[in-house]
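Peer 1: Fold the following for me, if possible:
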Amino acid sequence: MLDYLDQGFRCRQCYGAGYAVENDTPEWRLRRKAKKLERRLGQGFERPKGMHRATYQRLCDEIIDAEELADELFIEKVFRARPVRTRRPRPRAALELRLSGRQMIGSVEIGQIVL
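Peer 2: This is a model prediction of the structure:
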């Protein structure tokens, strides 16, 4: 595909433009693979006429494996992005720490602070 820019016609590589699938995450690649296999099986997941039973079973297994792995990647991504909550010290305890010259960072007490 050629497109016109102020300097003239250029191809996709010269623009530095990529295909949409090049930016997919591994999770979406697996989902796209599962959808492609589902289309190959047709409506209702019934074995298409003329397809060997072993081929049909292999395709069904590949769909299930791809979807399960995509789900695992999604769950891993969600838990990785979710911050771990630590319990903050109560205001009175924080005041007592400050007066004693110590400090809390998260749930860890730091030793003497030189003022």
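Peer 1: contacts and neighbour counts: CA atoms only from here.
Peer 2: Will do.
Peer 1: which parts of the longest helix seen in the chain are buried?
Peer 2: Looking across the chain with DSSP state H, the single longest helix is helix 53-81. For helix 53-81, burial by neighbour count (16 or more other C-alpha atoms under 10 Å) applies to 56, 59, 60, 62, 63, 66, 67, 70, 73.
Peer 1: which helices and strands sit right next to that helix?
Peer 2: Packed against helix 53-81, as judged by 3 or more C-alpha pairs under 8 Å, 6 or more residues apart in numbering; DSSP states H and E, are the following elements: helix 26-41.
Peer 1: One more sequence to fold, the one below, so I can look at both together:
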Amino acid sequence: MEPVEGLMERLKLSAAEKKCIRIGASTSARARLVDPQAIRKVLAEKLVNADGLTQALGRIWCPIKGGMCKHLGENHFLFTFLQASGKRRALEDDPWMFGKDLPVMVDFDEAKSIEEMEFKVIPI
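Peer 2: This is a model prediction of the structure:
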């Protein structure tokens, strides 16, 4: 069986096919540039439901388009704001309460792991 590199060297694309090929950032990387993201940790003894958190706070931050929330484990959530103003509001207009629990939000930095992020500042 021939290695993939050898097969790729023999590949010839037509002009129409070449127009459809993009080399560079992946679709998900481009989506992150368009949709602002932040990480939120809920300081609670019990596990928090991502859907409940999105319902309670997502519509406050992004009333027109809403947002998405992905559970990352241990009450950590990745929020994708479908309005840029939503991220600014979520980060700057703290503190937000979720029931009786305090959520702390930091700007998403894909270069850091969750363990490296510091959830210790709440603007009041």
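Peer 1: TM-score for this pair?
Peer 2: Aligned and superposed, the two chains score 0.22 in TM-score terms (TM-score structural alignment, normalised by the length of the first structure); 47 aligned residues with a C-alpha RMSD of 4.5 Å.
Peer 1: returning to what we had before: and the angle from the longest helix of the first structure to helix 26-41?
Peer 2: For helix 53-81 of the first structure against helix 26-41, the angle by axes from the mean of the first three to the mean of the last three C-alpha atoms, to 10 degrees is 160 degrees.
Peer 1: Columns distance to residue 3 of the first structure on top of the buried residues of helix 53-81 of the first structure, output as a markdown table?
Peer 2: Shown next, in a markdown table, are the buried residues of helix 53-81 of the first structure (distance: C-alpha to C-alpha, whole Å):
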| residue | distance to residue 3 of the first structure |
| --- | --- |
| 56 | 44 |
| 59 | 40 |
| 60 | 42 |
| 62 | 39 |
| 63 | 38 |
| 66 | 37 |
| 67 | 38 |
| 70 | 36 |
| 73 | 37 |
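Peer 1: returning to that earlier point: C-terminal to the longest helix of the first structure, what's the next element?
Peer 2: Going down the chain from helix 53-81 of the first structure, the next helix or strand is helix 91-100, by DSSP states H and E.
Peer 1: next structured bit after that following helix?
Peer 2: The helix or strand immediately downstream of helix 91-100 of the first structure is strand 103-105, counting by DSSP H and E.
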